Structures are given as C-alpha cells and as structure tokens.
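[1] Pasted the sequence and its predicted model underneath.
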Amino acid sequence: MLFLAGDIGGTNGHVALVRAADERPGDIETIAYRVYPCAAFASLTDLLKAFIDDEVRVPVSHCVLACAGQVIGDEVANDNLPWPVRVDTLRASLGLTEVAVLNDFEALAYAIEGPLAASGRHLCGPSTRGPGPSLVVGPGTGLGAAAYVPGASSGVVLTTEAGQMDFAPHSLREREVLAWLAPEGGYVPVEHIVSGPGLLTIYEALCALDGEVSSLATPKAVTAAAAAADSPHAVEAVALFCAALGSFTGNVAMTYMPTGGVFLAGGFLSSIFDLLKHSAFEERFLHGRSVRGLLAQVPVWVTEHGCHGVQGAARWYMRQWAATRSATAEGAAA
C-alpha cells in the first residue's frame, strides 16, 4: 500500500510517498521525498497538494502526518505551526480516506530503532548505547522531546510537551535574561530560550541588558557571528543557549534515565556542533547532584533531523495498520 507520510514543523514540511518494504519487515521504502518551506504555502492542504502534483502518479488514499503540537479532537494544538491544522479539512480537501496525525517528536522517537540512531555525531557520555530507554530532544522553531522505551516485541513511545515547562535559570546572567523577558514575572516556557527563535531572543536580551542595539536579525546570523567570533553578544548568546539546552536535556533525562541514548535532533544543532561540543552543555547536563553518576552513563549524540520524522511517522502508521488488520481478523474468526 502506497501512502503519504509527512513531518510538518514550524519552518519546513518534509513529505514522502512511501510503502512497506517487501523484503524487510518493519522497514519503509521511500518512493519520493521533498522538503518545502511552510511559509511558501497558504495552508497545509496547499503544501500537500504541491507534493501530490509533483510526485504522485497513482491514486493515494491514506496519509500520516507528524505535526508539531498535540492532537486535540480533530485539530492540532500548537503555537509554532504557520497555519491551523484540521484533520477533517485535510481529508475532505485532498480526497483522502484517512488522515492520521501524531506528534512530530513522537514520530522521531519511532525512528530511533531505524536509521536515526546510526546517523549521529557523539557529543558526550559513553560512546555506545545501553539497554534502557532512549530520548529524542530537538530545538527548532519550538522545542520537543519524546522517549522510546524498548519492549519484548515492539517498543513504546511516550510523547511530551516538555518544551512548555517553565524555564529555570541557572546562572545570574540567565536570571537577568529571564527578568528582561518577563519584567513583571509570570510564565516563560523553556522553548522561548531553547529554540531557534529563542537564540535570537537571548542575543537581543543580552544586547539590551548591556545598553547596546542588536544588529543581527536571525538565529542563523547569530550562530554565524558566534562561529566567526565577530560579535561578543552572539558568542555569549550561543554559549548561554547551549548551557540552557544542557540543563533542560538533563532534567528530561532524569525522568526517563535514557541509557539507550539521548539524540539531539535538528539541522540547527548540527550547524553549531563544534560550538556545542566546547560549551557548558555536558556540565549542565550532568547537574551537580547525586544523580550526576547516573547521568554520566547516558550517551548523547547530535543527529540531523532530515527524513527521520517522516520515517518514524510511516513506521508508526504501519504499526497501527497492522494492529487494525489483526483486530479485524480476530473479530472475523470469533
């Protein structure tokens, strides 16, 4: 069965035409794959129609989408997607029999036992995976996290909205940034600091705190200036970002004890790998408490996001499809 699989983030939409691999049970064969900038389309329907027009030559009636956010009823609730996402609208406008939706980091976690685990660069901790749970964390347009817990036959994925947790400053400088963000106090989610837009926010805050006018307008410009050491505030912003990412990842790791590995996903982190490697990430990940010895057993890699979300969504959908067929067969036999 051919079906569409997509990974729709706040910046890019990854879409593929896929099917189950005949000779490799559980694997997915990709027939066509494209990446589209979300800002170029007025709706998710238009983005998917572009892929269908470009790549699909036979009728397709099923689609699975990994989307930033959580599915509530028939709608995906998220502040980082560029347009509303409603399942019934997609199904009707695209003429599909079924549109299934899951969280984007849930999809990435389903890809851990596929190609994702083999594609990373080692950041810290042991160089080999242990037998325990695994964790995928990714700062992009927002901040996501999900855990994969291996099982006897197939693993279980636990999705989270960890990026919406309150930001907890560690250093005095981080407290100043938080006060600049919320001078009257109140809720500041950690993704307002630990994300691509968050990096730009940090840079702007540091400039304002030091009485200077910010001159860099995008996260990419900040990382480029930091890598070239052209701007002290850009260098400090990236350092603060990496440290805060370490604290956040360590906090989530304490919940799951992922000796199977932590995978930091996304092209954003890959682009600053050397800066991340020489930052305070590891020290902040390990924390300064008795749990340090446990977290030291957790390997951490940085991996490109790429098509892994699409692969994970397709893997999840094939599992759901197989489970439905099995239940239908059991019902018929009864």
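    Done, it's in.

[2] C-alpha only now, for contacts and for neighbours.
    Noted.

[3] Run through who's touching stretch 25-36.
    For stretch 25-36, the external contacting residues (Cα atoms under 8 Å, 6 or more residues apart in numbering) are 12-21, 47, 51, 55, 114, 311, 314-315, 318.

[4] which parts of that stretch are buried?
    27-30, 33, 35-36 (16 or more other Cα atoms under 10 Å).

[5] for comparison:
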Amino acid sequence: MTQLLAGDTGGTKTILLLAEAEETGDKIQLKPLYESRYVSAEFPDLVPMVRSFLESAAEAIGQTPAPHKACFSIAGPVVDNTCTLTNLSWLLDGDRIRDDLGLKQVRLMNDFVAVGYGIEGLAPEDVHTLQAGEPKADAPIAIIGAGTGLGQGFLIHQDGRYRVYPTEGGHTDFAPRNELEFQLLKYLRDKLSINRISVERVVSGMGIVAIYQFLRDRQVTGESPDIAEVVRTWEREAGKTEKTVDPGAVIGTAAAEGRDRLCKETMELFADLYGAEAGNLALKLLPFGGLYIAGGIAAKNLPLLKSGCFLRAMSDKGRMRPLMERIPVHVILNQNVGLLGAALSAARL
C-alpha cells in the first residue's frame, strides 16, 4: 500500500488527510490514517501547515509518515498546477510544494473538480436519490452545487475511467420563466445597477439572501424581528471580507422549522430556481450516469428538495419532460466528498 496526502484547502479552513491507498483493477481502496482540520489564515502557506500536520500524525499513529504523493483541492482557479486562493493571500505552486515537502508528485486541483472525482468513492449512505431514473453505464455524469457560488461540471468516461471537467456554467444568464421571476430579474438589475444577472446571483448562498430581500421589499409578508436583524447586519457588512452572520443559513433553518412564512417562501422559490438550472444542465449533457447535487445548501435542506419542487422545476422542459424524468438525480450528503476526491486523485498520480 502507498501512503499519500490529501487536502481540501479553502480561505477559511483546510482539512488534511494522511491515508494508505491500494489499487485493485480499476478500484482504489483508501485506508485513512490521520485527519485534522486547520484555520487557513493561521499559516503563511500550505507547506508549514502540512509539516505541522505530519508531526501531529507521527504522534497519533506511532510512526513517521512517509507519503510519496499528494493532491490538494483548492478554492480557486488552478492553472498549470498553480493557484492563488480566492479568499487568502496564498500563491500555491505544486512543484514548489513537492520540493519543499520532499514528495515525488503533487497535484493541485479546483475544489469542484475534486468533488467530481470524489463521486467514485461515495458509499450508498453518502447520497440520497431524489429520482432513480434510468441509469446507463459509462454515460456522462453532471454535477451542480450551490454554495458560496454555483459550481457546475461534468464527468466523461474515457480510457476505462471517468475524467472530470470544470465549467463556468454558474455564470450563464439567469433565465426567468414567469412573471415573478421577471420581477426578480428587474429587482436585481436595479438594486445592483448592472444589466446582466447570472444564474449564480439567485442559485447560491447569496441568492437565498437576494430572494429574501426581493420578497421582503415586495411586502409579500411581514418579517420576523430576529431574521430581520440578521439580514440587516449582513447588509451593513456589505463589502467586508469577513461577515459576522450567515443569513442564508438562518433563512434556511427558519424555513425548515416552519416558523417564518417569508423564509419558507424564499426557500421554495430558491429550490424552484435550483431545479430549473439543474434541468438546463441536464439538457446540455444528458447525464444518464447521474446528476449529482453537491454543496452544503442541498444537504442541509434535503427535506425541501424531497418535497418535489426541485424535480418539478427540473422536469418542466416542455417536450423534453419525459427525457428529464429518466435522468437519475442524487444529493451528495458527504460533505468531505472534495477531500475524498483529492485522495483518490493522489492515489492515481
């Protein structure tokens, strides 16, 4: 078995994993040895963090770690094995990290690409199937994930295994389908003083807040004082890198608990828009290998997605409805899927 390092690296936190990997045929078996979580900003670079991790791992497992290769998923664009983190002043270079740590190979990959590779390693309990569909072996797989932004990607079966390709699909145009959504489009254009609204503006964490503000300002129903205070705090902190509140999470929780009508209507419209965009992605890729919904928003709001609004919007594609109803749709529940993907990728270096 070969020792390897994997990391899920973000501007706020980084999770590191030491594991052993064994490849049998086209399958890789991972044996985790040690895992730890770090506050990214407490380190000047990834290398000293990894060195600290290896020292802790040595104490925990009772022997000196000897990884030969590593893969780190990065919250930012990766070009030629280099990346500048989106929310942290780290300039990472895979070759430099390899030399500094004395490894044989190091690969950096975009965090959403890592999610794609992690799909292969998911256990049955790591996913919830919204629609069984009619899966086909070796067919394309689609991934969509609303979080800070809206990630989209796809997997194509090549040379006996799936390979992941990123896209910038979250930055395509928001396409309203009814009068309410046209009003939402106009509201955002006026509020933000921009002509073009991307789908990421409404299907993401910030999208949840935008929808709430839109419904609030239309005076659809009154605000709860506690929710209003969180949203107002977030509005006052506009432009700041670090926010003290997470209104998207608060709105989602209040909706799930059924204690706030405005939050409930916000999340229902959000799920509707999310499903519609998932359907757009599915039309372009025909992912009979499965459409996987990633990101914390989906997992935390699973009852909402299970209620049927997501699938109704996804399938509402006119003459293409029967096709949409044949596509398998799964929600990823394992929030460490990116770390898993990085580990599987490291094993194949």
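    Now that the structure is in, tell me what you want to look at. None of the values given here were measured: they were computed from a predicted structure.

[6] What would you report as the TM-score here?
    Scored by TM-score structural alignment, normalised by the length of the first structure, the superposition of the two chains gives a TM-score of 0.82; 317 aligned residues with a Cα RMSD of 3.0 Å.

[7] ok so, going back, Throw the buried residues of stretch 25-36 of the first structure into a markdown table and include secondary structure and distance to C242 of the first structure, thanks.
    Shown next, in a markdown table, are the buried residues of stretch 25-36 of the first structure (DSSP: H, G, I helix; E, B strand; the rest coil; distance: Cα to Cα, whole Å):
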| residue | secondary structure | distance to C242 of the first structure |
| --- | --- | --- |
| D27 | coil | 34 |
| I28 | strand | 34 |
| E29 | strand | 36 |
| T30 | strand | 34 |
| Y33 | strand | 32 |
| V35 | strand | 27 |
| Y36 | strand | 28 |
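
[8] just curious, which of these is nearest to H278 of the first structure?
    V35 (31.2 Å; Cα to Cα).

[9] Y165 of the second structure -> the first structure?
    Superposed on the first structure with TM-score structural alignment, Y165 of the second structure falls opposite L158.

[10] Am I right that its match falls within a helix?
    No: counting by DSSP: H, G, I helix; E, B strand; the rest coil, L158 of the first structure is not found in a helix; it is strand.

[11] Just give the nearest non-adjacent residue to the residue sitting nearest the centre point of the first structure, would you?
    The residue lying closest to the centre of the first structure (Cα atoms, centre = their mean) is G138, at 4.2 Å. Distance criterion Cα to Cα, 6 or more residues apart in numbering; nearest residue to G138 of the first structure, sequence neighbours excluded, is A265 at 4.8 Å.

[12] For that neighbour, give me its contacts.
    A265 of the first structure neighbours (Cα under 8 Å, 6+ apart): 136-139, 302-305.

[13] ok, of these, which one's closest to H233 of the first structure?
    P139 (20.4 Å).

[14] That closest one pairs with which position in the second structure?
    Match for P139 of the first structure (TM-score structural alignment): A146.

[15] Leaving out sequence neighbours, find the closest residue to that match.
    Nearest to A146 of the second structure is S204, by Cα to Cα, 6+ apart, at 4.7 Å.

[16] Run a quick neighbour tally on the match of Y165 of the second structure.
    15 (other Cα atoms under 10 Å).

[17] how much space is there between it and G120 of the first structure?
    Per Cα to Cα, to the nearest Å, L158 of the first structure is found 21 Å from G120 of the first structure.

[18] Mean distance between the helix or strand containing I52 of the first structure and the second structure after superposition?
    When elements are assigned from DSSP states H and E, I52 of the first structure belongs to helix 44-55. In the superposition with the second structure, the average deviation recorded for helix 44-55 of the first structure is 4.5 Å (mean Cα distance after the TM-score superposition for the first structure).

[19] L286 of the second structure - nearest residue in space that isn't next to it in sequence?
    P140 (7.0 Å).
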